[in-house]
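A.B. asks: no sequence for this one, just the structure:
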């Protein structure tokens, strides 16, 4: 190989990773030398104002996503550097693209499949280079930082899209609509012999024909191929108890994560997690093996994957029930041959507790339970459309960033709709990635005659984006916009009372408003200890009296339209 095309990893001692500048310069030089196959361009900017690049490799020089899609070609997406302290994929991608450019046999093997890649996604974190932020990781000698310029973990930001990075990613993803995606990572957690572990899009949550294809065909093929390549792979080590000996469970990749985001677009996603304590060179080679294995499978079976995607999209658009939330099925497991190290508990020299360590001089191999099934705990039958009042422009902007088309209500009108009332919620007490996420949420659907204003947004269903729309606008979606706090202002009651004035009014309300006294007496019987608290007593009456109700309080502003009114988009005559 010409020294012109060797990467910093290949030039060093196996413990170096490229800087952001080295990586981008390398891809730019490749694109200049091989323009017939490779296009490399800026597709957006980060929160820190740093350009984000996209590479497109096409054996016939077709670089337009619309032309690629019109021809029914398969698209494979490789994302790297979302956590720049986990940089194996950055270096592996450089060498893989180089080899495609310089090796005719590799190009021919790619066929009509188009490879797109982001060489470094978290560009801000890549520039924050040091050797101290990954406390449990063996090398490389220097690497980037997990947070971006806004100190956001981008692998928690795909749905809420608070970062400029995520909005750039969404535009790339929805424009190219990849069939398979691999997003490269390094793992934390238990110690074991495997170099490569894998988080796939959870097959039950992916669902439909695509989920079946992933579970029954693609995953077995990848595991077999990785063993042949010298990297016997293991599912991501997510222990059901403290150590993997007791079993591991599939990771539930909700849409805040890359693979869960991919599922909302009926895309198969993989998140390889190489083991942090293995030498960087082993992690590099294991990452490259997994990316190339997934790419080879995609090339060979792209038609079947695309057909399953199309069928699943059609089913959602036809009104199929869409699951919104999931829980692990602890009653079903399959055996997995796991290669571990003996777990030892011994007294800590730092405190009066038992510490865990793994004894690498005592390797073992045995079948452990692998819990790889999830069951739906909430679901919905899609409406014909959703209405988003124009006041919620930040939500509209995010929908548009994710490729969703919004139409405007033509004139003020009243329509039959459904809304969700929120009787119970609990948000996290501490911020999580910049927001107070709602971990607990209960909703009640209620019909209403909704007053729409001219300019309110209508989100029509019956498009390739249906699943994304449903799981973000339905509050019970595990990463819905409601759970991420975009509608939190409706959870605050805007008016209150002065107890010395409201005391007399409360007595009048109990005497005159039907049903209020009965509810009050029942409340008193259930809460005798609160009868000495005037705020509790008067507060119950105030919150339950119809006269002082605030209709928008605790009502999700997103409306469901069971039917489409004929006049929705018709201007006044």
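C.D. replies: Perfect, I can see it now. Please read all numbers here as calculations on a predicted model, not as lab measurements.

A.B. asks: C-alpha from now on. contacts and neighbour counts both.
C.D. replies: Noted.

A.B. asks: what element comes up after the lengthiest helix in the chain heading to the C-terminus?
C.D. replies: Ranked by number of residues, the top helix in the chain under DSSP state H is helix 280-317. Next helix or strand after helix 280-317 toward the C-terminus (DSSP states H and E): strand 322-328.

A.B. asks: and that following strand with helix 280-317, angle?
C.D. replies: Strand 322-328 and helix 280-317 meet at an angle of 140 degrees, taking axes from the mean of the first three to the mean of the last three C-alpha atoms, to 10 degrees as the criterion.

A.B. asks: Need the contact partners of strand 322-328.
C.D. replies: 205, 249, 316, 371-382, 467, 470-471, 476-478 (C-alpha atoms under 8 Å, 6 or more residues apart in numbering).

A.B. asks: do the same with stretch 53-62
C.D. replies: With C-alpha under 8 Å, 6+ apart, stretch 53-62 has contacts from 27, 35-44, 63, 68, 97, 107-108, 110-121.

A.B. asks: quick revisit: quick one: list the elements packing against the longest helix of the chain.
C.D. replies: When contacts are defined as 3 or more C-alpha pairs under 8 Å, 6 or more residues apart in numbering; DSSP states H and E, helix 280-317 sits against strand 75-79, helix 88-102, strand 180-183, strand 196-200, helix 208-213, helix 219-228, strand 268-275, helix 466-473.

A.B. asks: CSV please, covering those and showing mean neighbour count and distance to residue 21.
C.D. replies: Below are these laid out as CSV (neighbours: other C-alpha atoms under 10 Å; distance: least, C-alpha to C-alpha, whole Å):
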stretch, mean neighbour count, distance to residue 21
strand 75-79, 24, 17
helix 88-102, 22, 12
strand 180-183, 26, 21
strand 196-200, 25, 28
helix 208-213, 19, 38
helix 219-228, 15, 32
strand 268-275, 26, 24
helix 466-473, 23, 35
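
A.B. asks: another one to put next to it:
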């Protein structure tokens, strides 16, 4: 989905600009019309007209099977539809029954109880965790309407089962894991009207899961059973390469298969980023081009009304798969097939992509393993928790080879009352198209040696464990007098979001910090001297936009649960005024402020704040840092 530069600044990947979001009143009217129409009327009248297409034919069309026992469900409908949940599971079992190299297992359940399937392909059915070969994990349907990866994987696995020599040779060198549908509940909320701006399938599923949560915003907080199942697989199998397969919308352009990863200019895994740039990207682009597809970069227009203003090269935060992969040193590529290209074309391109990725992993996997190990050993002193876009664009990216766009014009529109972009379905190349990279450090922090978390923060601790972050017992009985000093943050100012986002009222804060002496008997320790140390920092430093703090996991610190009664506080205040000249002077100074002087509650609170009865944990961030 598309995003504006302001959306990127807020780390809300692919949010529609306000100018193209329909008002609630429009939806209400449309719903009333839809309910009054027959099914035939709805299909004829309410299917959104999409821009015209460029003609396409490619070598990858030879991959399609049209007859015999091994037609995939999507091929059987000429890619009009994708198989439903039960049909998908049956076809996966058919593949497993046909080859001992294919295993099928359930790796978890959605909230509805539907099981999430994992298909494993390895030579001889050996265990990918122990056979010493690099592993590719291909995940489809995290947004279940974007289901291209499932049907492409089924075609590829079918070809393996039926004896494709190239695939057989590849699987002698690498392992393949496939999650055909991650968002199994959203997958079954399917229909013609799931995705207005996408060409097929006609029964596309819904973006969010059964609890209306977007799984592709859950990679840090791990609220959903679906994402916890994925994290179990990543921790268990340690894949050398992870493909997260989507479909993107927004601007029209010639590219049918776009993809991206965090660039080396803003990466916590620079060796992996260099491998992706120097080895992976060239191989995949060549394979896609040879098959008749047009591979392109994962970019987003900075102005939905004027594409020529430029594109944004996004740096993903860890709430997304490629952002998390960068932090945990799991090479992760976000594939975004273009929604305006036909489902058939997108599926074929995805097949070519997966096969090309397997080939690169087979040929250059040793270099990738070396890069992973190098990044896992990094222990930087500082860490960037958020990036923002450069104000000055790079004009060199498309100085020699143009961006392959689509021509458009702007026309006055009586519906919106303003000019709207109309894509014309004609190729248009853009030389010197401005590129705005997310390469400016917006939030940079010092990486502590360790974090100390109170044992009662069981939700936070359980989520850290789900990520695979090592947690140990604290140095029991030690305090600041006997060990390295600890630092605690206090919230000086904070602001809650006005509306919920992904089931949370997010909160941002400003902090002061000071050294503290704490008995650590009731704490656990998270050392940053571990491969996932940078991920731990992103989750536990409250200044990070994807920290547990900002996701609202510590909102209890914003509430006070003990109070003062005037009959006890007034005599205490009189005693303080009699014996503490400093407090007396501060109080008399405050009385010069008429608003304070006229407010009895404020006057009483002045003394309560300074009394030993005041809640000493109020606004104190409970996670301690050791620098």
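C.D. replies: Sure, I can see it. Predicted, not measured: the structure shown is a model, and the values here were computed from it.

A.B. asks: What is the resulting TM-score of the chain superposition?
C.D. replies: After superposition, the two chains reach a TM-score (TM-score structural alignment, normalised by the length of the first structure) of 0.87; 551 aligned residues with a C-alpha RMSD of 2.9 Å.

A.B. asks: List the contacts of whatever helix or strand residue 508 of the first structure lives in.
C.D. replies: Per DSSP H and E, residue 508 of the first structure falls inside helix 499-512. Helix 499-512 of the first structure is contacted by residues 516, 517, 534, 535, 538, 541, 542, 545 when judged by C-alpha under 8 Å, 6+ apart.

A.B. asks: That one vs the second structure, average offset?
C.D. replies: For helix 499-512 of the first structure, the mean distance to aligned residues of the second structure following superposition is 7.1 Å (mean C-alpha distance after the TM-score superposition for the first structure).

A.B. asks: need the next SSE after that helix, C-terminal direction.
C.D. replies: On the C-terminal side of helix 499-512 of the first structure, the closest following helix or strand by DSSP H and E is helix 516-526.

A.B. asks: Now do the buried residues in that following helix.
C.D. replies: Of the residues in helix 516-526 of the first structure, 516, 517, 520, 523 count as buried by neighbour count, 16 or more other C-alpha atoms under 10 Å.

A.B. asks: ok now the longest helix of the first structure, how far from the chain's centre?
C.D. replies: The chain centroid and the centroid of helix 280-317 of the first structure are separated by 17 Å, computed with C-alpha atoms, centre = their mean, to the nearest Å.

A.B. asks: Can you point out the buried residues in it?
C.D. replies: By 16+ other C-alpha under 10 Å, the buried positions in helix 280-317 of the first structure come out as 280-296, 298-299, 302, 305-306, 308-309, 312-314, 316-317.

A.B. asks: correct me, but residue 210 of the second structure touches residue 186?
C.D. replies: Yes. If you go by C-alpha atoms under 8 Å, residue 210 of the second structure and residue 186 touch, sitting 6.1 Å apart.

A.B. asks: neighbour count winner among the two?
C.D. replies: Each of residue 210 of the second structure and residue 186 has its neighbours counted (other C-alpha atoms under 10 Å); residue 186 has more, 26 against 18.

A.B. asks: Which position in the second structure pairs with residue 265 of the first structure?
C.D. replies: Residue pairing (TM-score structural alignment): residue 265 of the first structure is matched to residue 328 of the second structure.

A.B. asks: give the contact list for the residue lying closest to its match once chain neighbours are set aside.
C.D. replies: Excluding the flanking residues, the one nearest residue 328 of the second structure by C-alpha to C-alpha, 6 or more residues apart in numbering is residue 532, at 5.5 Å. When contacts are counted by C-alpha under 8 Å, 6+ apart, residue 532 of the second structure touches 327, 328, 376, 468, 469.

A.B. asks: From those residues, pick the one nearest residue 398 of the second structure.
C.D. replies: residue 327 (29.1 Å; C-alpha to C-alpha).

A.B. asks: you'd agree the closest one is up against residue 534?
C.D. replies: Yes. Counting by C-alpha under 8 Å, residue 534 is a contact partner of residue 327 of the second structure at 6.2 Å.

A.B. asks: and residue 343 of the first structure, what pairs with it in the second structure?
C.D. replies: Taking TM-score structural alignment, the alignment pairs residue 343 of the first structure with residue 408 from the second structure.

A.B. asks: what does residue 188 of the first structure give?
C.D. replies: In the second structure, residue 188 of the first structure lands on residue 249 (TM-score structural alignment).

A.B. asks: hang on, that match packs against residue 341?
C.D. replies: No. Between residue 249 of the second structure and residue 341 there is no contact, the gap being 10.0 Å when judged by C-alpha under 8 Å.

A.B. asks: More neighbours: which of these two?
C.D. replies: Applying other C-alpha under 10 Å to residue 249 of the second structure and residue 341 shows that residue 341 carries more neighbours, namely 24 against 19.

A.B. asks: Hmm, the more buried one is touching residue 247, no?
C.D. replies: No. Under the criterion of C-alpha under 8 Å, residue 341 of the second structure makes no contact with residue 247, lying 9.8 Å away.

A.B. asks: what are the ranges of the strands in the stretch 401-550 of the second structure?
C.D. replies: 403-412, 419-430, 435-446, 450-454, 472-473, 486-496, 507-516, 523-527 (DSSP state E, counting those that start in this stretch).
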